[in-house]
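J.: the following comprises the amino acid sequence and a computationally predicted model.
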Amino acid sequence: MNRLPVVVLTGFLGSGKTTQLNAWLEQRQDLAVLINELGDIGIDQHLTRKAGVPVTLLAGGCVCCVVQGALSSTLRNLFMARKNGDIPEFSMVVLETTGAAEPSGVLAPLEQDPWLKKRFYCQSVLTVVDVAAGAASIQRHPECLEQIQAADLLLLSRTDQVAASELTAFKQQLAALNPEAACYPTPVPAEVLDRQFERRCRITGRLNSVVPSSALLSPMVSVPGTTTTPSRHQLYSASVIWEYPLSWGHWQAALKQLASQCGDALVRVKGLLKVEGLDGPLLVQWVGGAEPELTPMNQWPDDDTRTRVVLIVRHNDADFPHQQMAHWESLLEQLRSAPTH
């Protein structure tokens, strides 16, 4: 039986995974796409723009730990639907993970489930790295470091937002963290999907190689502010669905308030806002510490025209984001009844 390749597309929250995925979908029509969302509301599946490509949402937690069972059953269902002719006969699966996923946990079902192992194999782990966030993101977010060290290739986003000297220095840091992974600026052509790499053990490295004795004499490279100790995240999400439109001025005030409420705990905000005067939603993609990216869309991606916002924070209290979103929804109600300026 010919096994189907699975490409794992990973990278920290807001690094640009969906943008890269869309570039591939413009070039390839033989893909099936699985999108894993940390929150219980999916946004990214609405941002993939290729008709005829099967897109499946795995929401409600990281595929590396919370929804592994959902990944297994989804791959089974995809395989059988393909076999029965219910969906286009894709030749590859691209799995876009949450930004909090640890790649070795993502691969576990492919390596441990006998049924899946006969029908699928991991072809590559491709990690998108936000160059503008740079070393600060690696230092603050252990997941970012895990994803870099697990990568077969590193896909560098936002390279145009840093000086050439900064880019060179950052590439040197990445080479120290993962000497085997080459770096490519995004968007990377779809040909990269066909490259196959040997799988590695997260502890010992490539499974079929032995480090030459001479390498033991090489000096170790120290990267300040990083650790190689695997760390599970304290990333928690909450969401709001709200049916009323607001003026853009009121939405600006609401987003500013949300940032103030969350402070340094804010990691990511994604959502579709219902703005007065717009035919479609305003797409918000916001990484903590940066300015929100706001994109008007010509039409709503589905029949649901309500505002949908997902908040992701790093905090030691899992209830923190729910408390913030409840407070924020109360603010939206106040703004709804306030006069527009």
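T.: That came through fine. The structure presented is a predicted model; accordingly, all values stated were derived computationally and were not measured.
J.: from here on, just use CA atoms for contacts and neighbour counts.
T.: Fine.
J.: list the contacts for L110?
T.: Going by C-alpha atoms under 8 Å, 6 or more residues apart in numbering, L110 touches 72, 116-117, 120-122.
J.: my read: L156 touches C183, true?
T.: Yes. Using C-alpha atoms under 8 Å, L156 is in contact with C183, at 6.7 Å.
J.: who's more crowded, those two?
T.: Per other C-alpha atoms under 10 Å, whichever of L156 and C183 has more neighbours is L156, with 22 against 17.
J.: pretty sure that one sits in a strand.
T.: Yes. Counting by DSSP: H, G, I helix; E, B strand; the rest coil, L156 is found in a strand.
J.: residues near the nearest residue to it once chain neighbours are set aside, how many?
T.: Spatial nearest neighbour of L156, chain neighbours left out: P185 (4.6 Å); criterion: C-alpha to C-alpha, 6 or more residues apart in numbering. Neighbour count for P185, taken as other C-alpha under 10 Å: 15.
J.: next one: the longest strand seen in the chain to chain centre, how far?
T.: Using DSSP state E, we find that the single longest strand of the chain is strand 120-130. The chain centroid and the centroid of strand 120-130 are separated by 12 Å under C-alpha atoms, centre = their mean, to the nearest Å.
J.: buried sites along it?
T.: Across strand 120-130, burial judged by 16 or more other C-alpha atoms under 10 Å covers 120-130.
J.: which helices and strands sit right next to that strand?
T.: Contact here means 3 or more C-alpha pairs under 8 Å, 6 or more residues apart in numbering; DSSP states H and E; on that basis strand 120-130 packs against strand 4-11, helix 103-112, helix 142-150, strand 153-157.
J.: wait, which of the ones you listed is closest to E26?
T.: Nearest of these to E26, taken as C-alpha to C-alpha: strand 4-11 at 16.4 Å.
J.: who's in contact with the closest one?
T.: Applying C-alpha under 8 Å, 6+ apart, the external contacts of strand 4-11 come out as 17, 91-101, 103, 119-129, 144, 147-148, 193.
J.: who are the packing partners of the helix or strand L21 falls within?
T.: If you go by DSSP states H and E, L21 is part of helix 17-27. With contacts taken as 3+ C-alpha pairs under 8 Å, 6+ apart, helix 17-27 sits against strand 4-11.
J.: next, the angle from the strand it packs on to helix 142-150.
T.: Strand 4-11 and helix 142-150 are oriented at 140 degrees to each other (axes from the mean of the first three to the mean of the last three C-alpha atoms, to 10 degrees).
J.: put this beside the first:
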Amino acid sequence: MEIIQIAGFLGSGKTTAILSITKRLMEKGYKVSIIVNEIGDIAIDGKVMEVSGIKVKEVLGGCICCELAINLSQTIKIIRDEYKPDIAIIEPTGLASPSQIRESINMLNRVNFKPIITLVDIQLMDEFLNDEQIRGIITRQIKDADVLAINKIDVVEDKLLLKYEQILKSLNPSAKLVKISALKNIGIDELITVLGV
């Protein structure tokens, strides 16, 4: 089973991107499961995905990279053994550290990690990078990424896009940059190709 982790801060478009990627993968004949982590009691993203007819296994409570690492591993085992998907997509909380999530489940048998994707909301970059509380989390997610998916490119000017491409490259020079609009399905095929699926 291949594991795709899509990180990103709240509002970056993770759920929309996951739905777009999942639909495209299913069109290609892959069986896909999605693991959603939510902080709090109401799993809004899980409901959205259930309405779309996609199987969702929710891990409720705290951050999966910390408190629920054991439960995440158990969830992955259950999905792997019961649903037998080709691909499982993990949507961690916006506070999660992608590298810690990878480490917490890296020892499982019969799972292979695809490159870590961090989704970056191009509209909110200034706000996030200027907020001391958020900046550290965003920077860690950017540095943990193998692929930086710059989302919402359809609503920003090319000049601003170029500025943030340079900032992202300075924070993580080894990451592959992919420009997408999850909402309009722009760049989704390229993102899937970069993942090697």
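T.: Great, that's in hand. Values in this document were obtained by computation on a predicted structure and should not be read as measured data.
J.: what does the TM-score come to for these two?
T.: Superposed pair, TM-score by TM-score structural alignment, normalised by the length of the second structure: 0.85. Supporting alignment: 183 aligned residues with a C-alpha RMSD of 1.9 Å.
J.: report the buried residues of the helix or strand just after the longest strand of the first structure.
T.: Per DSSP H and E, the first helix or strand lying C-terminal to strand 120-130 of the first structure is helix 134-140. Of the residues in helix 134-140 of the first structure, 134-135, 137-139 count as buried by neighbour count, 16+ other C-alpha under 10 Å.
J.: closest to L311 of the first structure among the contacts of L110 of the first structure?
T.: S72 (26.9 Å).
J.: now for the strand or helix carrying that closest one, which elements pack on it?
T.: Using DSSP H and E, the element containing S72 of the first structure is helix 68-83. Helices and strands touching helix 68-83 of the first structure, by 3+ C-alpha pairs under 8 Å, 6+ apart, are helix 103-112, helix 114-119.
J.: does anything pack onto the shortest one? Which helices or strands?
T.: Packed against helix 114-119 of the first structure, as judged by 3+ C-alpha pairs under 8 Å, 6+ apart, are the following elements: helix 68-83, helix 103-112.
J.: the last one: which residues count as buried?
T.: Meaning helix 103-112 of the first structure. Per 16+ other C-alpha under 10 Å, helix 103-112 of the first structure contains these buried residues: 103-104, 106-107, 109-111.
J.: equivalent analysis for the longest one, please.
T.: For helix 68-83 of the first structure, a neighbour-count test (16+ other C-alpha under 10 Å) marks 68, 71-72, 74-76, 78-79, 82 as buried.
J.: run the chain-centre distance for that helix.
T.: 21 Å.
J.: ok, average deviation of the next helix or strand after it from the second structure?
T.: Remark: after helix 68-83 of the first structure, the chain's next helix or strand is strand 92-96, criterion DSSP H and E. Comparison of strand 92-96 of the first structure with the second structure after fitting gives an average deviation of 0.6 Å (mean C-alpha distance after the TM-score superposition for the first structure).
J.: got the contact list for strand 92-96 of the first structure?
T.: For strand 92-96 of the first structure, the surrounding residues in contact (C-alpha under 8 Å, 6+ apart) are 4-10, 17-18, 30-36.
J.: map I4 of the second structure across to the first structure for me.
T.: Aligning on TM-score structural alignment places I4 of the second structure opposite V7 in the first structure.
J.: still on that earlier bit, want to try CSV for the buried residues of helix 103-112 of the first structure, with distance to F320 of the first structure as columns?
T.: Converted to CSV, those look like this (distance: C-alpha to C-alpha, whole Å):
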residue, distance to F320 of the first structure
P103, 27
S104, 28
V106, 27
L107, 30
P109, 31
L110, 34
E111, 36
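J.: ok, of these, which one's closest to C201 of the first structure?
T.: Closest approach to C201 of the first structure among those (C-alpha to C-alpha): S104, at 8.4 Å.
J.: what do we get in the second structure for the closest one?
T.: S104 of the first structure maps onto S99 in the second structure, by TM-score structural alignment.
J.: surely G61 of the second structure touches E38?
T.: Yes. Using C-alpha under 8 Å, G61 of the second structure is in contact with E38, at 6.4 Å.
J.: the more surrounded of the two?
T.: For G61 of the second structure and E38, the more surrounded residue by other C-alpha under 10 Å is E38, and the numbers stand at 22 against 14.
J.: do you know how far F128 of the second structure is from I101 of the second structure?
T.: Plainly put, F128 of the second structure is 22 Å away from I101 of the second structure if you go by C-alpha to C-alpha, to the nearest Å.
J.: over to N151 of the second structure?
T.: Between N151 of the second structure and I101 of the second structure the distance is 22 Å, computed by C-alpha to C-alpha.
J.: again with T118 of the second structure
T.: T118 of the second structure sits 13 Å away from I101 of the second structure, going by C-alpha to C-alpha.
J.: residues of the longest helix seen in the first structure that come out buried?
T.: Longest helix of the first structure, by residue count under DSSP state H: helix 320-337. Buried positions in helix 320-337 of the first structure, judged by neighbour count with 16+ other C-alpha under 10 Å: 320-322, 324-325, 328-329, 332, 335.
J.: which one among those gets closest to V313 of the first structure?
T.: V313 of the first structure lies nearest to P321 out of those, by C-alpha to C-alpha, at 6.6 Å.
J.: picking up where we left off before, and the buried residues of helix 320-337 of the first structure, which two are the farthest apart?
T.: Most distant of the buried residues of helix 320-337 of the first structure, by C-alpha to C-alpha, are F320 and L335, 22.7 Å apart.
J.: distance check, the residue lying farthest from the centre of the second structure against G187 of the second structure.
T.: For the second structure, the largest distance from the centre (C-alpha atoms, centre = their mean) belongs to K159, which lies 25.9 Å off. Separation of K159 of the second structure from G187 of the second structure (C-alpha to C-alpha) stands at 19 Å.
J.: and what of K114 of the second structure?
T.: For K114 of the second structure, the distance to G187 of the second structure equals 18 Å [C-alpha to C-alpha].
J.: ditto for E132 of the second structure
T.: Per C-alpha to C-alpha, E132 of the second structure is found 31 Å from G187 of the second structure.
J.: likewise for P92 of the second structure?
T.: Separation of P92 of the second structure from G187 of the second structure (C-alpha to C-alpha) stands at 22 Å.
J.: and H141 of the first structure, how many residues sit next to it?
T.: Going by other C-alpha under 10 Å, the residues that sit close to H141 of the first structure add up to 21.
J.: my guess is R308 of the first structure meets I241, correct?
T.: Yes. Between R308 of the first structure and I241 there is a contact at 4.7 Å, judged by C-alpha under 8 Å.
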